[in-house]
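In: 3D, please:
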Amino acid sequence: MDIDNLSGSLIQVGEKTVRGVAGIMQEAGKEIQKRAVEYAPVDEGDLENAIKYSAERTGRRGRVMVFIFIDEDMPTSDGKRVGSYARKMHEQLAPYGTGRYNLGPKSREKRDAGADVGGKFLERAINELRGKVYERVDQLVKRIK
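Out: All right, here's what the predicted structure looks like:
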């Protein structure tokens, strides 16, 4: 193999890897968002609806950036914004948060149906799925070799 073919081969491997990792990140972002919604407390559904996913391509090479976030400016059913409520529930809701707040009736129903409802819902979703993302990237790289 001459140097030009080797260079072209390495570029192809790099491009396949970048595209593959971008796809993995987008899939993982959607999974994390879904899991965070599952873990979030529910009353009127405002907080669950405010947990968002987005992916953006940036730069010349089209790098993908994935965001899972709470849209704090999203209006609630009573005309307020979900922001301060979301922060309180994430940080202070029992279990997993400080325990200042406890699950309400609809959240207990959701928990009793099998969801692990409680504080740190976004953080827990990210932490639980992080290892799976690394495994998927590792498998991708092994396939491309």
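In: make it CA atoms for all contacts and neighbour counts henceforth
Out: OK.
In: which stretches of the protein form helices?
Out: 3-39, 46-50, 83-92, 105-112, 121-144 (DSSP state H).
In: Pick the most buried one from the ones you listed.
Out: Among those, ranked by average contacts under mean count of other C-alpha atoms under 10 Å, first place goes to helix 46-50 (a mean of 20).
In: Quick one, which of the helices of the chain gets closest to R63.
Out: Checking the helices of the chain against R63 by C-alpha to C-alpha gives helix 3-39 as the closest, at 7.5 Å.
In: check contacts around V64.
Out: With contact set as C-alpha atoms under 8 Å, 6 or more residues apart in numbering, V64 has these partners: 22, 55-58.
In: I'd like to know which of those residues are buried.
Out: A22 (16 or more other C-alpha atoms under 10 Å).
In: Farthest-apart pair in the contacts of V64, please.
Out: A22 and T58 (11.7 Å).
In: before we move on, back to that, can you list the contacts of V64 in a markdown table and add distance to L122?
Out: As requested, these are arranged in a markdown table below (distance: C-alpha to C-alpha, whole Å):
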| residue | distance to L122 |
| --- | --- |
| A22 | 21 |
| A55 | 17 |
| E56 | 20 |
| R57 | 23 |
| T58 | 24 |
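In: this one next, for a side-by-side:
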Amino acid sequence: VQKLDEKSLEFLERLKREYAGMLYIVPTGCLDDYYWMIASVVGDKLSDVDADESPERFPGCRPMLISNDQMRDHKLELLEPRQFRRWYSCHIVNYDFSRAPLDDEWGSSRKVHVFAADVYSNEIQGNPFNDNAEDTGSLVWHLPVREWDKHDKL
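Out: So this is what the prediction gives:
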């Protein structure tokens, strides 16, 4: 059991107030990992955003998990580690706190840096190619490319 000091408790209460309805508190004694794993794949219609609706957010219904947990224990338990890696890269938002002076640990001088999840998988992918609804056994390959002009070709 982790005991929080008074400053940490105040900060937690502030988060609960400011993010009421968006922050879920896992009951004591429950394994939080299962809650956020399920929440990240549930179709929450309240989170759905059209492509032109919000420029600061990705379109679609895409819950994000803000965590620095590397989930090593889950990677080892899964039958399909590649699929887990894909899910992880597209749903986990990592963060880092800038260093703050010792006397201002919770003050305004401390900044939070957020590293957004990938919008698309950054792995090479092959998908079956069907020519005229016939399975030819061929594959179509998708190659991730950064900063490519719309007229560039392989």
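In: Kindly provide the TM-score of these chains.
Out: Taking TM-score structural alignment, normalised by the length of structure 1 as the basis, the two superposed chains have a TM-score of 0.21; 56 aligned residues with a C-alpha RMSD of 5.5 Å.
In: quick one: which of the helices of structure 1 is nearest I68 of structure 1?
Out: Proximity to I68 of structure 1 (C-alpha to C-alpha) singles out helix 3-39 among the helices of structure 1, at 6.1 Å.
In: That closest one - contacts with which helices or strands?
Out: Under the contact criterion of 3 or more C-alpha pairs under 8 Å, 6 or more residues apart in numbering; DSSP states H and E, helix 3-39 of structure 1 touches strand 51-58, strand 63-70, helix 121-144.
In: Quick one: residues in contact with the last one.
Out: By that I understand helix 121-144 of structure 1. Contacts to helix 121-144 of structure 1, defined as C-alpha under 8 Å, 6+ apart, come from residues 13, 16-17, 20-21, 24-25, 28, 32-33, 35-37, 39-40, 69, 90.
In: could you check the angle helix 83-92 makes with it?
Out: What separates the directions of helix 121-144 of structure 1 and helix 83-92 is an angle of 80 degrees, with axes from the mean of the first three to the mean of the last three C-alpha atoms, to 10 degrees.
In: Longest strand in structure 2, by number of residues?
Out: Longest among the strand segments of structure 2 by residue count, using DSSP state E, is strand 134-142.
In: Which neighbouring elements make contact with that strand?
Out: Identification of packing neighbours for strand 134-142 of structure 2 by 3+ C-alpha pairs under 8 Å, 6+ apart yields strand 125-131.
In: Which other helices and strands does the strand it packs on contact?
Out: Under the contact criterion of 3+ C-alpha pairs under 8 Å, 6+ apart, strand 125-131 of structure 2 touches strand 134-142.
In: the inter-axis angle of the strand it packs on versus strand 125-131?
Out: With the same axes, to 10 degrees defining the directions, strand 134-142 of structure 2 sits at 150 degrees from strand 125-131.
In: Can you give me the buried ones in strand 134-142 of structure 2?
Out: In terms of neighbour count (16+ other C-alpha under 10 Å), strand 134-142 of structure 2 has no buried residues at all.
In: neighbouring contacts of it?
Out: Among residues not part of strand 134-142 of structure 2, those counted as contacts by C-alpha under 8 Å, 6+ apart are 124-130.
In: top of those by neighbour count?
Out: Going through the contacts of strand 134-142 of structure 2 with other C-alpha atoms under 10 Å as the criterion, the one with the most neighbours is F129, at 15 neighbours.
In: Same list (the helices of structure 1) but as a markdown table, adding distance to M65 of structure 1.
Out: Supplementary listing: the helices of structure 1 in a markdown table, determined by distance: least, C-alpha to C-alpha, whole Å:
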| stretch | distance to M65 of structure 1 |
| --- | --- |
| helix 3-39 | 8 |
| helix 46-50 | 19 |
| helix 83-92 | 23 |
| helix 105-112 | 32 |
| helix 121-144 | 14 |
